[in-house]
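[1] could you look at this predicted model? Sequence included:
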Amino acid sequence: MVHVTVEEIIRCTPEEFLEFVMDPERYATIDDKIGPIDWVRRTGDVTEFRFRSALPGIPGPAPKVVSQMRLTPGDRVDVRYAPLPHNRLSHRVSRFQASFVAEPVDGGTKVTRTIAIDFPPVIRWLLEPILRRTLPPDVEKEVHGAKTHLEGQQKE
């Protein structure tokens, strides 16, 4: 399993940060792992969207997946593959979980971004070494991009 956690203080409220995350079209502007988006559906605290995923360092055509994000207002967003019948292949090829935790602190919000990906043994030996090297800097870049984006909006 590849597990990455990145923390950053962002000058915004937890609600501002979490709403940014819950809008995949906006969030895709700072996250290279979100390729072209086919559709987005939000119902209350759940957003589902279909997109072409792109894991850093993994060559070849990226699969289209449906991601499901569940908001716990003012606290966190949990991300996973949408349940079947979506992602029939992805559910077989990997297990994916991610989260964004937003904790109010002096000067803004402490954001904790976590991604965990597990592969079956038949491909684990190939993909995990690549992701152990490429995913941590990619997630750091993503979180820094969120900081730059949200803090830049406050100046406008």
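    Nice, thanks for sending it over. Numbering: from 1, shown residues only.
[2] going forward, measure contacts and count neighbours with C-alpha atoms only.
    Will do.
[3] separation between the closest residue to residue 21 other than its chain neighbours and residue 69?
    Spatially, and ignoring its direct neighbours in sequence, residue 21 is nearest to residue 27 (5.8 Å; CA to CA, 6 or more residues apart in numbering). Look at residue 27 and residue 69: by CA to CA, to the nearest Å, they are 12 Å apart.
[4] number of residues surrounding residue 125?
    11 (other CA atoms under 10 Å).
[5] next: residue 39.
    So residue 39, with other CA under 10 Å, has 12 neighbours.
[6] how near is it to residue 70?
    Distance, residue 39 to residue 70, by CA to CA: 17 Å.
[7] list the buried residues of the lengthiest helix in the chain.
    Criterion DSSP state H: the longest helix present in the chain is helix 121-155. Using 16 or more other CA atoms under 10 Å as the test for burial, helix 121-155 gives 127-128, 131, 135-136, 138-147, 149-150.
[8] who has more neighbours out of residue 27 and residue 69?
    It is residue 69, of residue 27 and residue 69, that has more neighbours when counted by other CA under 10 Å, with 23 against 18.
[9] quick one: contacts for the more buried one?
    22, 46, 47, 48, 77, 78, 79, 80 (CA atoms under 8 Å, 6 or more residues apart in numbering).
[10] next one for the comparison:
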Amino acid sequence: MRNKQTITALYDNILPVLAKHLHQNLAEIVPLFHDFSLERVLDTWTRGTDLGATEQISIENGNIQLLGVRLKLEGFQRAGIAAFDLEKELLFKLHPYSYEVGPDKNKVWLEKTYEQPWDNLEYQSVSRQWCDELIETLTQKLESLT
């Protein structure tokens, strides 16, 4: 069930391990850019339909709807191509008894209950899909500039 403990477990335990897998898969992409950051994000703005108008959205209240990881790649460096930046998120959409993981609010790669632990194959699969999408976005951007 979504509550302070399960949200904290996702934020403090699952996201850092997933970020480590993502970072490993980015090893060949990061050097193409001047700077990069990979950070955890917590959406304290999206209000669920089950919340009162005045209830504060927070981990403490156990009513967060979205959390995840955001990648920022800044200053693509290649001779003859104008520098550009890329951003990509990996979102956890939190429901009352389960959550969905995907690159946006509408695409789902993995669905789990809060009690289900992650195994190494799930970390690898999600990070591989995410990096494949990032490479596709980068390729499309480069094709549009040449």
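    Nice, I can see it. Predicted, not measured: the structure shown is a model, and the values here were computed from it.
[11] TM between them?
    Laid over one another, the chains give 0.39 as their TM-score (TM-score structural alignment, normalised by the length of the second structure), with 87 aligned residues with a CA RMSD of 4.0 Å.
[12] on that earlier part again, can you tell me which of the contacts of residue 69 of the first structure lies closest to residue 7 of the first structure?
    Set against residue 7 of the first structure, the nearest of the contacts of residue 69 of the first structure by CA to CA is residue 77 (14.8 Å).
[13] isn't the closest one up against residue 97?
    No: the pair residue 77 of the first structure / residue 97 is not scored as a contact, 11.0 Å apart, by CA atoms under 8 Å.
[14] show me what the host helix or strand of residue 112 of the second structure is packed against.
    For residue 112 of the second structure, the element it lies in under DSSP states H and E is strand 110-113. Judged by 3 or more CA pairs under 8 Å, 6 or more residues apart in numbering; DSSP states H and E, strand 110-113 of the second structure is in contact with strand 98-102.
[15] recalculate using a threshold of 10 Å.
    On a contact count with 3 or more CA pairs under 10 Å, 6 or more residues apart in numbering; DSSP states H and E, strand 110-113 of the second structure meets strand 86-94, strand 98-102, helix 120-145.
[16] and the second one, which residues are buried?
    This means strand 98-102 of the second structure. Residues of strand 98-102 of the second structure classed as buried: 99, 100, 101, 102 (neighbour count, 16+ other CA under 10 Å).
[17] returning to that earlier point: how near is the residue nearest to residue 21 of the first structure to residue 110 of the first structure?
    Residue 27 of the first structure sits at a distance of 18 Å from residue 110 of the first structure (criterion: CA to CA).
[18] could you do residue 134 of the first structure as well?
    According to CA to CA, residue 134 of the first structure stands 24 Å off from residue 110 of the first structure.
[19] how about the strands in the first structure?
    Taking DSSP state E as the test, the strands found in the first structure are 2-10, 34-43, 46-53, 64-72, 76-81, 95-105, 108-118.
[20] could I get those as JSON lines with distance to residue 16 of the first structure?
    Listed next are the strands of the first structure as JSON lines, based on distance: least, CA to CA, whole Å:
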{"stretch": "strand 2-10", "distance to residue 16 of the first structure": "10"}
{"stretch": "strand 34-43", "distance to residue 16 of the first structure": "17"}
{"stretch": "strand 46-53", "distance to residue 16 of the first structure": "16"}
{"stretch": "strand 64-72", "distance to residue 16 of the first structure": "12"}
{"stretch": "strand 76-81", "distance to residue 16 of the first structure": "12"}
{"stretch": "strand 95-105", "distance to residue 16 of the first structure": "10"}
{"stretch": "strand 108-118", "distance to residue 16 of the first structure": "10"}
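[21] thought residue 129 was touching residue 101 of the second structure, still the case?
    No: using CA atoms under 10 Å, residue 101 of the second structure is not in contact with residue 129; the gap is 11.2 Å.
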